[in-house]
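Chemist: with the sequence up front, the predicted model follows.
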Amino acid sequence: MAWRIKVQNLLVQACGVDSEHYKAFVRAERPGVYNGSYDIFLRARAVFRAAKEDYEGGYMESARSLIQAEVFEDELAQAQELLGKGYYAAAVIAGVVLETGIRELCDRHSIPHGKLDKMNADLAKAGVYNALQQKQITAMAAIRNSAAHGKPEEFKQQDVEDMIRDVGQFLAQHLPV
């Protein structure tokens, strides 16, 4: 019985509660009129294997990437709107999007998470992007940090506009959908 809970939890985490894999698993674990525990196990195992194949084949990753791209786009649009109203918190939002994208790149390249500077250096060292891109990320992180610490004298509005644009371009280039 414990295996059912573990598999169910894994499917929810990997696929989502509304996924076909999860729904099929729930249906498969329902006892029928003429079947016992072993039959339920075989049906549930088949669903789990199908989900595993889809995961290993990268089919679930593409859906995740689409959702993530949509969220990034919405957050950058929000940053642009805030900047248009004179709020430098836009740099903080764009910086969060950047750091989240960097973490995702680290995951895709099996690089451990850490501070942004360390992840940035590790990604450049791994050849995910070049030293110029690394320096650009460092500069964007500095703008974000200045905005987060209430130091607007350390950057200009144009810097934040460029940052929002550059974060979007970086994500489009390195985390394509």
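Modeler: Received it, and whenever you're ready, just let me know what you need.
Chemist: CA only for contacts and neighbour counts going forward, please
Modeler: Noted.
Chemist: is Ala90 in contact with Asp159, as I believe?
Modeler: No - under the criterion of CA atoms under 8 Å, Ala90 is not in contact with Asp159, lying 11.1 Å apart.
Chemist: okay, the two: which has more neighbours?
Modeler: Neighbours were counted for Ala90 and for Asp159 using other CA atoms under 10 Å; Ala90 has more, 29 against 15.
Chemist: find the nearest non-adjacent residue to the more buried one, please.
Modeler: Ala79 (4.2 Å; CA to CA, 6 or more residues apart in numbering).
Chemist: gap between that neighbour and Glu53?
Modeler: 38 Å (CA to CA, to the nearest Å).
Chemist: among these two, which residue is more densely surrounded?
Modeler: Ala79 (25 against 13).
Chemist: which residues touch that one?
Modeler: Ala79 makes contacts with Ala89, Ala90, Ala91, Ile93, Ala94, Ile164, as judged by CA atoms under 8 Å, 6 or more residues apart in numbering.
Chemist: one more structure, for comparison:
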Amino acid sequence: MDTSQRFRVRIDRLLAKGSAVLGTHSPDPPGVIGFPTLDHGAFTEWRAQSLSLLTNLLGTDHVYVASFEQEVDRSYTSSVEAGIGILKAVSEDLEDGFLTDVLTLVSAEVFTDFLAMAGHLLECEYKDPAASLCGAVLEEGLRRVATNRGVQVRERDDLSTLNQKLAAKSIYTRLVQKRLAVWTDVRNAADHGKFSEYSKADVADMHAGVSSFLARHLT
């Protein structure tokens, strides 16, 4: 499941949760007008989770985030209906590919964080988990590159298969493909406990190479 799919799954869950919040509607008592009619706790939880997703996906300055903050301010039925409408619009834009640049930025930031973790592990002489982490970042990065370039991949495609597909589409050169194949071997050795088949220097080269590769192909 790629990044776009994961966000859409999360939005679907929040849409269902928003509908559940609407189901907590309790009419005002006779003679009372204008008070919120939805369960405040359920509303607050849904609003916080929705804003967290939107800001993680789009950033704090995006129009969807600003609209959600403005429209979904109190536990009124109309507020939740507005929020559900915004979430549906974001999901539709994701489905139609209009938020590709945003997803690329999110992916790049996440990859940077994980590569920083791998670098720290390497500095602390933990070459094996560092190799596994670099390999995982590379695999997810290749999936993102494939999505951005219109190369069709399947969920079961592994790092080697992704590398072959992208090279076959001339996304990068055969020389780059060979470098990625070396990093794939290091990752596979780490994941299968064959720790003597590679050195700390091999992992350091992999870490630097993956960082450079993703910086080039995810921007």
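Modeler: Sure, I can see it. All figures in this text were calculated on a predicted structure; none of them were measured in a lab.
Chemist: in helices, which of the contacts of Ala79 of structure 1 appear?
Modeler: Ala89, Ala90, Ala91, Ile93, Ala94, Ile164 (DSSP state H).
Chemist: just give me the match in structure 2 for the second one.
Modeler: Residue pairing (TM-score structural alignment): Ala90 of structure 1 is matched to Ala130 of structure 2.
Chemist: right, and that match touches Val203 too?
Modeler: Yes - counting by CA under 8 Å, Ala130 of structure 2 touches Val203, with 7.3 Å between them.
Chemist: overlap of the contact sets of the two?
Modeler: Counting by CA under 8 Å, 6+ apart, the residues touching both Ala130 of structure 2 and Val203 are Leu122.
Chemist: what's the distance between the alignment partner in structure 2 of Glu161 of structure 1 and Ser19 of structure 2?
Modeler: Matched to structure 2 by TM-score structural alignment, Glu161 of structure 1 sits across from Ala204. Using CA to CA, we find Ala204 of structure 2 at a distance of 49 Å from Ser19 of structure 2.
Chemist: swap in Phe195 of structure 2?
Modeler: Going from Phe195 of structure 2 to Ser19 of structure 2 by CA to CA gives 51 Å.
Chemist: do the same with Arg174 of structure 2
Modeler: Arg174 of structure 2 is 51 Å from Ser19 of structure 2, by CA to CA.
Chemist: please apply the same query to Leu57 of structure 2.
Modeler: Taken as CA to CA, the span from Leu57 of structure 2 to Ser19 of structure 2 is 22 Å.
Chemist: when those two are compared, which one has more neighbours?
Modeler: Per other CA under 10 Å, whichever of Leu57 of structure 2 and Ser19 has more neighbours is Leu57, with 20 against 14.
Chemist: so what's that one up against?
Modeler: Phe7, Val102, Leu103, Val106.
Chemist: what about it, helix or strand, and which?
Modeler: helix 40-58 (DSSP states H and E).
Chemist: trace Gly101 of structure 1 over to structure 2, please.
Modeler: Aligned partner of Gly101 of structure 1 by TM-score structural alignment: Gly141.
Chemist: that match - how many residues pack around it?
Modeler: That count, for Gly141 of structure 2 with other CA under 10 Å as the rule, works out to 23.
Chemist: got it, and the one 10 residues further on?
Modeler: The tally of other residues near Val151 of structure 2 (other CA under 10 Å) stands at 15.
Chemist: look up the closest residue to it, ignoring the ones flanking it.
Modeler: Leu166 (7.2 Å).
Chemist: how many other residues sit next to the alignment partner in structure 1 of that neighbour?
Modeler: When structure 1 is aligned by TM-score structural alignment, Leu166 of structure 2 is paired with Leu123. Under the neighbour criterion other CA under 10 Å, Leu123 of structure 1 is assigned a count of 22.
Chemist: go on, Ala189 of structure 2?
Modeler: 18.
Chemist: where along structure 2 do the helices fall?
Modeler: 3-22, 40-58, 63-71, 77-96, 100-123, 127-149, 159-168, 174-191, 200-217.
Chemist: single out the most deeply packed of those helices.
Modeler: Ranked by mean neighbour count, the helices of structure 2 are led by helix 127-149 with a mean of 22 (mean count of other CA atoms under 10 Å).
Chemist: how near is the equivalent of the residue nearest to Ala90 of structure 1 over in structure 2 to Ser79 of structure 2?
Modeler: Here Ala79 of structure 1 is matched to Ala118 in structure 2, going by TM-score structural alignment. Counting by CA to CA, the separation of Ala118 of structure 2 from Ser79 of structure 2 is 43 Å.
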